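Asks: below: sequence and its predicted model.
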Amino acid sequence: MGSGIAIWQVIILTIYSMYQIMDELTLQTSLSQPIWAGIIAGLVMGDLKTGLIIGGSLQLTVLGVGTFGGASKIDANSGTVMATAFAIGTGMKPEVAVAALGVPVASLMIQTDIVARFANTFFQHRIDKLIDEENYSGIERNYLYGYLPWTLSRGIPVFLALAFGGPFVRTAVDYMNTNLAWLSNGLATAGALLPAVGFAILLRYLPVKKHWPYLILGFVITAMLSTIYGNVTLLGTTIAGMNAKFTTVFANLPMLGIALIGFALAAMQYNRSVKESNLVAAQPKQNAGATDLDEQDGEIHGDEL
């Protein structure tokens, strides 16, 4: 196809893009997350590492992005599929693919999401009529028909882009790598910074003001362990260079260890909150008309535990 993407790869990625929106709306098995989109696209394209880099970057980018009611949000899954496929097929750097393809495609897919929602109203009105007629089999059929607009809203753009957009992407990549190297480097830097944007959005909705000591503690622990593990690895490499018999391999900083430390701190805070709640419940209120100041700070306390 002129882009390093075979027709069978286009078909599989198109089918997955159609499935992932159904999974997001109904099954919710997490296969509709960008990280899984990167894994699947990477496996199909034969480069799992690139898929993980792009999928992980876009997963972190949309970490704090959500949708409420009928609102549409960026489709990071389709963006991940296209960015991974073109990055592997054309030799584009993963960081550049995230900034130049992943995020723009994810944003453009908002329009197809809106089209799918509008198209679904046709079946919704038919179901309303069938409810009055008590036609239950017709209700079930039209419910299933509603899958068509959703799946096509993802499948058609992904198929057209992968099947016919390859030559354009390859030409653009070659031009950027030769005549616009500064732009390519800038996009790579922007792509590397996008996960920080996702964290910033997430922190905006978390009770950071109340639990800021844990935020500082987590940062310090991660920085210290990263420095220690980095120096130990460097020391091992130096010794190995001096002594050929030294074959010990030092592992890098395990992120699972950092996650377990965070889990332990969260468990401690949870137990403390439960004890405080029990004490408050056991004591009679001194002033029944008093207003809890914690309810006026604008935070969602139901999610803090």
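Replies: Looks like it arrived, so ask away.
Asks: when you work out contacts or count neighbours from here on, use the C-alpha atoms and nothing else.
Replies: Noted.
Asks: list the contacts of Val98.
Replies: Residues near Val98 by CA atoms under 8 Å, 6 or more residues apart in numbering: Ile54, Ser57, Leu58, Thr80, Ala83, Gly191.
Asks: how about it, secondary structure?
Replies: helix (DSSP: H, G, I helix; E, B strand; the rest coil).
Asks: quick one: it from Pro34, how far?
Replies: Using CA to CA, to the nearest Å, one obtains 12 Å as the distance from Val98 to Pro34.
Asks: what sits in contact with each of these two?
Replies: What both Val98 and Pro34 touch, as defined by CA under 8 Å, 6+ apart, is the set Leu58, Thr80.
Asks: rewinding a little: would you check which pair of the contacts of Val98 lies furthest apart?
Replies: Thr80 and Gly191 (12.7 Å; CA to CA).
Asks: now do the helices in the stretch 51-200 of the chain.
Replies: Secondary structure of the stretch 51-200 of the chain (DSSP state H, counting those that start in this stretch): helices at 76-90, 94-97, 103-133, 136-145, 147-164, 166-178, 181-205.
Asks: comparison target, given below:
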Amino acid sequence: MHEITLMQGLALASLAFIVGIDFWLEALFIFRPIIVCTLTGAILGDIRIGLITGGLTELAFAGLTPAGGVQPPNPIMAGIMTTVIAYTAGLDAKTAIGLGLPFSLLMQYIILFYYSAFSVFMQKADKYAETTNTSAFALLNLLTIFIVALTYALVTFLCTYVAQSTMQQLVLSMPKWLTHGFEVAGGILPAVGFGLLLRVMLKKQYSPYLIGGFLFVCFIQVNNLLPVAVLGAALAVYEYFNSKSKAEMLLKIESQSKSSEDFSNGI
């Protein structure tokens, strides 16, 4: 069991403020769980647990992307709270993922509320656009971004520092069968997220890579994921240059066919 200090709580709130802006703008993609969990672990002084929770949470959220007005569970709160719960309650990463999801859903509902609430600013935005008042228009956008980022910081501070004793008592009071259920659910979530990603990205011509990678991981003993990552990078580089050479060959064939056309009739 570990306690989160006031300085750590403020640092986590600052982290949520920054990545909340990035998530709202989708600029640098530092809001992804693998980065958020790692930074959270570094703030808590246990970067190892941040890397472990980051890898599992990133897999769980790999296939969850916004579609129009539909928002998946919030990846920022999932990353922060999964790491915090694993650190403070001494749980493994799989159990912590299941316990961190309610906080992720809470932030999801808050963001959906902002999508509707910010419609009150549209009339002013239209007015500023018509009068070409660019400074006021920019300030209006910055105001909404600041509100969202401040909400991320406030919710994170309340959940990680203010309510940490209540959260620890809740975890300790859970029966063993319920904790095991969260562990099983947390172990399934990465597979579900990766399955959703494959449903969108997997093509027939790439299926040999999937089968080869599956066999490599399951039947060859490796101490870490570095060999798998290197093998995947090598296959990606091969596929890139192979596709590039095919495109150049097709372009060459097209140019040769155009140059060999008969123009004897002036047509």
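Replies: Yep, that arrived. Being a predicted model, the structure only gives us computed values, none of them experimental.
Asks: hmm, back to that, Thr80 and Gly191 of structure 1: who's more crowded?
Replies: Under the criterion of other CA atoms under 10 Å, the comparison of Thr80 of structure 1 against Gly191 puts Thr80 first, with 36 against 24.
Asks: does the more buried one touch Gly56 like I think?
Replies: No: taking contacts as CA atoms under 8 Å, Thr80 of structure 1 lies outside contact range of Gly56: 9.3 Å.
Asks: so what sits against both of the two?
Replies: Pro34, Gly38.
Asks: counterpart of Val220 of structure 1 in structure 2?
Replies: In structure 2, Val220 of structure 1 lines up with Leu215, judged by TM-score structural alignment.
Asks: how about the residue nearest in space to the middle of structure 2, nearest residue that isn't a chain neighbour?
Replies: In structure 2, the C-alpha nearest the mean C-alpha coordinate belongs to Arg32, at 3.0 Å (CA atoms, centre = their mean). In space, and not counting its chain neighbours, Arg32 of structure 2 is closest to Pro75: 6.5 Å by CA to CA, 6 or more residues apart in numbering.
Asks: touching, that neighbour and Pro33? I think so.
Replies: Yes: the criterion here is CA under 8 Å, and Pro75 of structure 2 meets it with Pro33 at 5.8 Å.
Asks: so what sits against both of those two?
Replies: Joint contacts of Pro75 of structure 2 and Pro33 (CA under 8 Å, 6+ apart) are Phe61.
Asks: between these two, which one's more packed in?
Replies: Pro33 (32 against 27).
Asks: ok, now how distant is the more buried one from Lys203 of structure 2?
Replies: According to CA to CA, Pro33 of structure 2 stands 26 Å off from Lys203 of structure 2.
Asks: do Ala138 of structure 2 as well
Replies: 43 Å.
Asks: the two: which is more packed in?
Replies: For Ala138 of structure 2 versus Lys203, the count of surrounding residues by other CA under 10 Å is larger for Ala138: 12 against 9.
Asks: contacts only, for the closest residue to Leu150 of structure 2 other than its chain neighbours.
Replies: Nearest non-adjacent residue to Leu150 of structure 2, counting by CA to CA, 6+ apart: Phe17, 6.0 Å away. Residues in contact with Phe17 of structure 2, defined by CA under 8 Å, 6+ apart, are Ala149, Leu150, Thr151, Tyr152, Ala153.
Asks: cool, Glu26 of structure 2 as well?
Replies: Contacts for Glu26 of structure 2 (CA under 8 Å, 6+ apart) come out as none.
Asks: go on, Thr84 of structure 1?
Replies: Gly38, Ala41, Gly42, Thr50, Gly51, Ile54, Gly55, Pro94, Ala97.
Asks: what's the closest of those to Gly66 of structure 1?
Replies: Using CA to CA, the contacts of Thr84 of structure 1 come closest to Gly66 of structure 1 at Gly55, 17.5 Å.
Asks: what about the closest one, neighbour count?
Replies: Using other CA under 10 Å, Gly55 of structure 1 is surrounded by 32 other residues.
Asks: same check, this time on Ile88 of structure 1
Replies: Using other CA under 10 Å: Ile88 of structure 1 sits among 23 other residues.
Asks: in contact with it, which residues?
Replies: Ile88 of structure 1 touches Gly4, Met45, Asp47, Thr50, counting by CA under 8 Å, 6+ apart.
Asks: need the residues you listed in TSV (columns: neighbour count).
Replies: Compiled in TSV, the contacts of Ile88 of structure 1 are given as follows (neighbours: other CA atoms under 10 Å):
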residue	neighbour count
Gly4	18
Met45	23
Asp47	19
Thr50	25
